[in-house]
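**Student:** Got a predicted structure plus its sequence, pasted below:
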Amino acid sequence: MAKYENWIPIFSSGTDYEADIVRDRLDDSGIPAVVLTQRDHAFNLNVSDLAEVNVLVPPDHAESAREILETKLTDAELEEAALAADPNAPDAHDPDDEARLDSGYDRTDLSVPDEDDDNDNA
């Protein structure tokens, strides 16, 4: 998480898909953005602080990101984007990677420690 430590939250939602849409819109505009979810996916909660999903951007892009999100897309722009989308495009991630990324545990090592590691802590 150190890479994103100073990034600023510019959007908050109770659902992953809304945050993903915001992240994609910022990314399409050239602004790096990440989704940080605090949702408890085991219980599929989608209310209160237990379900908060944030979109974060680097501090030097925060103002531009807010301006983009405040700009409403016209029906013509939405239609153009929909028609330009490739319905046969492959998924960005395989299902296992997608689940791991959504859970926030993409860097967690759940393997059993070596015996040497156990002896070092004793």
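**Tutor:** Nice, thanks for sending it over. Numbering: from 1, shown residues only.
**Student:** Please make it C-alpha for all contacts and neighbour counts, starting now.
**Tutor:** OK.
**Student:** Now do the helix ranked longest in the chain: which elements does it pack against?
**Tutor:** The longest helix of the chain (DSSP state H) is helix 16-28. Packing partners of helix 16-28 (3 or more CA pairs under 8 Å, 6 or more residues apart in numbering; DSSP states H and E): strand 8-13, strand 34-37, strand 53-57, helix 62-70.
**Student:** Can you give the contact residues for the longest one?
**Tutor:** Applying CA atoms under 8 Å, 6 or more residues apart in numbering, the external contacts of helix 62-70 come out as 8, 10, 22, 26, 31, 57.
**Student:** got the buried residues for the next helix or strand after it?
**Tutor:** Using DSSP states H and E, the helix or strand that follows helix 62-70 in sequence is helix 75-84. Within helix 75-84, no residue counts as buried by 16 or more other CA atoms under 10 Å.
**Student:** Quick one: work out the angle between the helix or strand just after helix 75-84 and helix 16-28.
**Tutor:** In the C-terminal direction, the helix or strand that comes right after helix 75-84 (DSSP H and E) is helix 95-103. If you take axes from the mean of the first three to the mean of the last three CA atoms, to 10 degrees, helix 95-103 sits at 90 degrees to helix 16-28.
**Student:** Take this one as well and set it beside the first:
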Amino acid sequence: MLLLPAPRSNGSITFPTFDYYLFNVIWNVPSEKCKALTDTNLLENNSIIVNDGHKFLGNAIVVFYEEHFGLYPYYRSYSDTKLAVNGGIPQRANISAHLSVVRNNISKHIPDPNFNGLAVIDYE
């Protein structure tokens, strides 16, 4: 896990300042059903940053995984080279096609041009 200092925001998300907090905790679990059932503010009461409505994709954080971000080359199984996706390795990937799909993915999952949350690319 990598924790980066969050800049102070002038937009809709207010990150806690570093005068008090050493780091920010950002919750990215689709807990909207739990929130509806319990009606608690456990995350917010502990200064944990969470998307509005506790949604998985939202205004505070959006995480892109390899299956949903461009045409990222990877292997479904590291032990079987026949299971290559999008060429398997960057040298075999089509970078132009990848970037075109990336643009579409970003527009779809972050439609607000003033988005000031975190966008994370999670490739494993």
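**Tutor:** Received it, and whenever you're ready, just let me know what you need. The model shown is predicted, which means the values in this text are computed figures rather than measured ones.
**Student:** Tell me how they score on TM after superposing.
**Tutor:** Put the two chains on top of each other and the TM-score (TM-score structural alignment, normalised by the length of structure 1) is 0.21; 46 aligned residues with a CA RMSD of 4.8 Å.
**Student:** Let me see the residues that make contact with the longest helix of structure 1.
**Tutor:** Under CA under 8 Å, 6+ apart, the answer for helix 16-28 of structure 1 is 11-13, 32-35, 37, 53-55, 65, 68-69, 102.
**Student:** Near residue 12 of structure 1, how many residues? Count them for me, please.
**Tutor:** The number of residues packed near residue 12 of structure 1 is 19, by other CA atoms under 10 Å.
**Student:** what helix or strand is residue 119 of structure 2 on?
**Tutor:** Under the criterion of DSSP H and E, residue 119 of structure 2 resides in strand 118-122.
**Student:** about what we covered before: ok, of the contacts of helix 62-70 of structure 1, which one's closest to residue 78 of structure 1?
**Tutor:** Using CA to CA, the shortest approach to residue 78 of structure 1 within the contacts of helix 62-70 of structure 1 belongs to residue 22, at 14.1 Å.
**Student:** Distance check, that closest one against residue 56 of structure 1.
**Tutor:** Distance, residue 22 of structure 1 to residue 56 of structure 1, by CA to CA, to the nearest Å: 10 Å.
**Student:** any common contacting residues for those two?
**Tutor:** Common neighbours of residue 22 of structure 1 and residue 56 (CA under 8 Å, 6+ apart) are residue 11.
**Student:** More neighbours: those two, which one.
**Tutor:** residue 56 (25 against 22).
**Student:** Please tell me how far the more buried one sits from residue 34 of structure 1.
**Tutor:** Computed as CA to CA, the residue 56 of structure 1 to residue 34 of structure 1 distance reads 5 Å.
**Student:** Please apply the same query to residue 69 of structure 1.
**Tutor:** For residue 69 of structure 1, the distance to residue 34 of structure 1 - CA to CA - is 15 Å.
**Student:** What of residue 76 of structure 1?
**Tutor:** Remark: distance between residue 76 of structure 1 and residue 34 of structure 1 (CA to CA) = 28 Å.
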